[in-house]
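*Asks:* Only the shape, not the letters, is given here:
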């Protein structure tokens, strides 16, 4: 992962929101990211429909399943 000096980390928890609100909030948050920033999202499911939107907008993403119904998605601008 990035060194702390390379950009800021923005945390967003959408695990209590119902669709489509998680996608709306995530897409709003990524537009504010700087070139070296990353968005770390806590989600209750893997947001597969979001991936095409992120790819089309030039964002890379990584998903980690932490537990049943608990995922951590890290998003950053593609290099």
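*Replies:* Received, thanks. This is a predicted model, so every value here is computed, not measured.
*Asks:* When you work out contacts or count neighbours from here on, use the C-alpha atoms and nothing else.
*Replies:* Noted.
*Asks:* what ranges do the helices span in this protein?
*Replies:* Applying DSSP state H to the chain gives helices spanning 21-30, 48-56.
*Asks:* Check those for me and report the most buried one.
*Replies:* Mean neighbour count (mean count of other Cα atoms under 10 Å) peaks for helix 21-30 among those, with a mean of 15.
*Asks:* Below is an additional structure, to be compared with the one above:
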């Protein structure tokens, strides 16, 4: 699983980086992103595109979001 560390980036860079990587994913593939804050706008985009996602708060205050591309 690929890990994309978006910590330290100013908005909208984390969202743009994440969406660029999502476009390259194949069905069933997973990616984990790590953000400084909970990506509220990304959740809406993931839901619209049909991706599954799970968020885990990390000990350092960041958030790890595991995203799965669901096949049609």
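*Replies:* Good, I have the coordinates. No experiment lies behind these values; they were computed from the predicted model shown.
*Asks:* Identify whichever of the helices of the first structure lies nearest to residue 39 of the first structure.
*Replies:* Comparison of the helices of the first structure against residue 39 of the first structure by Cα to Cα identifies helix 21-30 as nearest, at 6.9 Å.
*Asks:* Residues touching that closest one, excluding its own?
*Replies:* 12, 14-15, 39, 41, 43, 47, 50, 54, 75-76 (Cα atoms under 8 Å, 6 or more residues apart in numbering).
*Asks:* same deal with stretch 38-58 of the second structure?
*Replies:* So stretch 38-58 of the second structure is contacted by 15, 62-70 (Cα under 8 Å, 6+ apart).
*Asks:* before we move on, the earlier item: nearest to residue 32 of the first structure, of the contacts of helix 21-30 of the first structure?
*Replies:* Of all these, residue 32 of the first structure sits closest to residue 39, with 9.7 Å by Cα to Cα.
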